[in-house]
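Visitor: quick one: sequence and predicted model below, then my questions.
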Amino acid sequence: MEQKKRGMIAAVSTYIIWGFLPLYWNLLASVSASEILAHRICWSFVFMLLILAVSKRWPRFCQDCSALRHDRRRALLLFGASILITINWLTYIWAVNHGHVIDTSLGYYINPLMNVALGVVLFKERLTPSVRLSVLLAFFGVVLMTVQLGKLPWVALVLAVTFALYGALKKKLALHPFSSITLETLFVLPVFLPYAVHLAAEPASRFSLATPHEMLLLVGAGAATATPMILFSYGANLLPLNVLGFFQYLSPTIALLLGIFFFHEPFGMAQLSACACIWAALFIFTLSERVR
């Protein structure tokens, strides 16, 4: 029972942090999404090295690195996961600072159902009639929103697809979370570290002693994004998947409320219709998962 309680605290903390992250990125509204992402990757790597040192997991990390050197397939899967999560974060940061917080919420509402669709395609999983209905309802919601707005909600779809594919690759990898998160940042570090250094030398850079507020926030971006991923891994190890799945709706719900009441983004019939379809789909999906 004590383990389950710790797992629930970790899971709830994870999704609350993810839900409120738009407020953090909003503090960096004057910084480009690419510069935020570059610093997020660099400082996440530093943060994970500190975590490995404090938790005394260096031997396990070295074992995982050695195993990947001798298994090209798993190394390629991890590289693919690092690319997908990089695209996901770039899209998310850009969306928050360009008035699309509600779209990010929609994307993470769709994500569990996208996981189901990928399960069918990649893992040959079979769908129950109720789950099939939930996927169709979510698809209908996206189509309805596209027709009513006259444009595809690409932010929501990119976030849902990239995070679902990322999760699928991580499932195939079966790598320790600390090692995985550290190596994901390491794979893209050779691109983003020189880019961050180049930007820091530019007069318009916000990573400067002349802008200490933004500089500290950029450094903190590493911990702000790596911490919930560590908590998520901890919670996933202690909780059943159906309990963990229930908590995942906290994050997009918080983001949706922030989008409406804090960022004052438009939430008309198009968004409401899409959300209603997706909420109905998630209700059916969650109910079917609890019955099984």
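Guide: Okay, I see it.

Visitor: going by C-alpha atoms from here, please, whenever you check contacts or count neighbours.
Guide: Will do.

Visitor: burial measure for F262, as a count.
Guide: 11 (other C-alpha atoms under 10 Å).

Visitor: tell me how far stretch 238-254 lies from the chain's centre.
Guide: Centroid separation between stretch 238-254 and its chain, computed with C-alpha atoms, centre = their mean, to the nearest Å, is 13 Å.

Visitor: ok, second structure coming up, stack it against the first:
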Amino acid sequence: MTDKSETAQPSGLPYAMSAYLIWGFVPVYFKLLSHVSPVAVVAQRVLWSIPLLLVIMAFRKQLGEYAAIFRHKAHLRNLLASATLVAINWLIYIWAVSTDHILAASLGYYLNPLVNVLLGRLFLGERLRPLQMVAVAVAAIGVAILIGDALDTLWVSISLALSFGLYGLIRKITPVGSVPGLATETTLLAPLALGAVLYFAQVGGGGFGDDVTTSGLLILAGAVTAIPLLMFATAARRMSYTSLGFVQYTAPSIAFLLGVFVYGEPLSTTKLACFILIWASIAIFCADAIKSYRASKA
């Protein structure tokens, strides 16, 4: 069950860049919802994504493909796993942004490309070149430095990197179209999301209905969720997993600048040392990618 429109144009780079630019600036959006419970925000993201995705599938004549996924046990099992992973990722990320831990979230997405490299090696048979191994080792040293100074937020970074890395891996190996796949994930999450919305409607803290601005932002969560994830899923199927990780540096770089210069999060010497090592590993990784590209062209 593949998306014919996705095989017509093999390049996934425009989709990847668009997704990561949106994700880079998305902390600004979630900062506006800091007064709402992260669980409630995730629930609203899920529920408002579904009608938008149904409209997109109707326009692209993919409703039949969407329905067929529910009759394919293997695909449904994979998408249940990816839905769980993306829900965990959303919850941790929103919590990090709302509690002034944007730098920890940024670090997680700096680490994610290196996690992609390791997952590609373990599950997709993509070989690690010498420079890639060096890049992973340098990043590991940077993370180890944080253990002595920022252990309380290190779990945020590692959890975000692992959950999104595994999510992308599952979506890459599951042969379903981007929109039907994402629609299936949100549909599987819908019962829990609806339960959460009803719960917060009783106890308060859900945000929806409190005021026009908050309600509007929560409704917009559908588009904020669906559009970049759709672009990412499309890119993941069109690019090598290693190349996809390379493009991702756009998002954490934007988030890092927002955390330091817009929201004034403290950047300790230890954190700065960690980021420097991560940036060094990225430089090594980029150098290897350029070298490999030139060799393939030759």
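Guide: Cool, the structure landed. Only a predicted model underlies this, so the values are computations on that prediction, with no experimental measurement involved.

Visitor: if we ignore the residues flanking it in sequence, what's nearest the counterpart of S215 of the second structure in the first structure?
Guide: With TM-score structural alignment as the criterion, S215 of the second structure lines up with M215 in the first structure. Closest residue to M215 of the first structure apart from its sequence neighbours, by C-alpha to C-alpha, 6 or more residues apart in numbering: F207 at 4.5 Å.

Visitor: my guess is the one you found contacts G220, does it?
Guide: No. Contact between F207 of the first structure and G220 fails when scored by C-alpha atoms under 8 Å: they sit 12.0 Å apart.

Visitor: and the two? which has more neighbours close in?
Guide: The residue with more neighbours, out of F207 of the first structure and G220, is F207; 26 against 17, by other C-alpha under 10 Å.

Visitor: who touches K4 of the first structure in this structure?
Guide: Contacts for K4 of the first structure were tallied using C-alpha atoms under 8 Å, 6 or more residues apart in numbering; they are 238-239.

Visitor: and it, what element?
Guide: helix 2-26 (DSSP states H and E).

Visitor: and what of E265 of the second structure?
Guide: Using DSSP H and E, no helix or strand contains E265 of the second structure.

Visitor: how many residues are close by it?
Guide: For E265 of the second structure, using other C-alpha under 10 Å, the count is 15.

Visitor: mean deviation, stretch 223-230 of the first structure versus the second structure?
Guide: By mean C-alpha distance after the TM-score superposition for the first structure, the fitted stretch 223-230 of the first structure averages 1.1 Å away from its aligned residues in the second structure.

Visitor: which helix runs longest in the second structure?
Guide: Ordering each helix of the second structure by length in residues (DSSP state H) puts helix 269-297 first.

Visitor: which elements pack onto it?
Guide: helix 102-123, helix 130-147, helix 241-247 (3 or more C-alpha pairs under 8 Å, 6 or more residues apart in numbering; DSSP states H and E).

Visitor: coming back round to it: the match of S215 of the second structure touches A200, doesn't it?
Guide: No. In terms of C-alpha under 8 Å, M215 of the first structure does not count as a neighbour of A200; the distance is 10.1 Å.

Visitor: tell me which of those two has more neighbours.
Guide: Between M215 of the first structure and A200, counted using other C-alpha under 10 Å, the more crowded position is M215 (18 against 15).

Visitor: that one: what secondary structure?
Guide: helix (DSSP: H, G, I helix; E, B strand; the rest coil).

Visitor: where's it relative to N97 of the first structure, distance?
Guide: Relative to N97 of the first structure, M215 of the first structure is positioned 17 Å away (C-alpha to C-alpha, to the nearest Å).

Visitor: find the nearest non-adjacent residue to I88 of the second structure, please.
Guide: I88 of the second structure sits nearest to S163 (C-alpha to C-alpha, 6+ apart), 7.2 Å away.

Visitor: residues near that neighbour, how many?
Guide: S163 of the second structure: 22 neighbours (other C-alpha under 10 Å).

Visitor: so what's it up against?
Guide: 85-86, 88-89.

Visitor: L182 of the second structure too?
Guide: Per C-alpha under 8 Å, 6+ apart, neighbours of L182 of the second structure: 53, 226, 229-230.

Visitor: and if we set it to 10 Å?
Guide: Counting by C-alpha atoms under 10 Å, 6 or more residues apart in numbering, L182 of the second structure makes contact with 49-50, 53, 66, 79, 82-83, 171, 176, 188, 226, 229-230, 233.

Visitor: mind listing what's buried along the helix or strand containing it?
Guide: Secondary-structure assignment from DSSP H and E places L182 of the second structure in helix 178-203. Residues 178-190, 193, 196-197, 200 are the ones in helix 178-203 of the second structure that count as buried (16 or more other C-alpha atoms under 10 Å).

Visitor: that one vs the first structure, average distance?
Guide: Looks like 1.4 Å for helix 178-203 of the second structure (mean C-alpha distance after the TM-score superposition for the first structure).

Visitor: is it true that A96 of the second structure touches L107?
Guide: No. If you go by C-alpha atoms under 10 Å, A96 of the second structure and L107 don't touch, sitting 11.5 Å apart.

Visitor: thanks a lot, see you next time.
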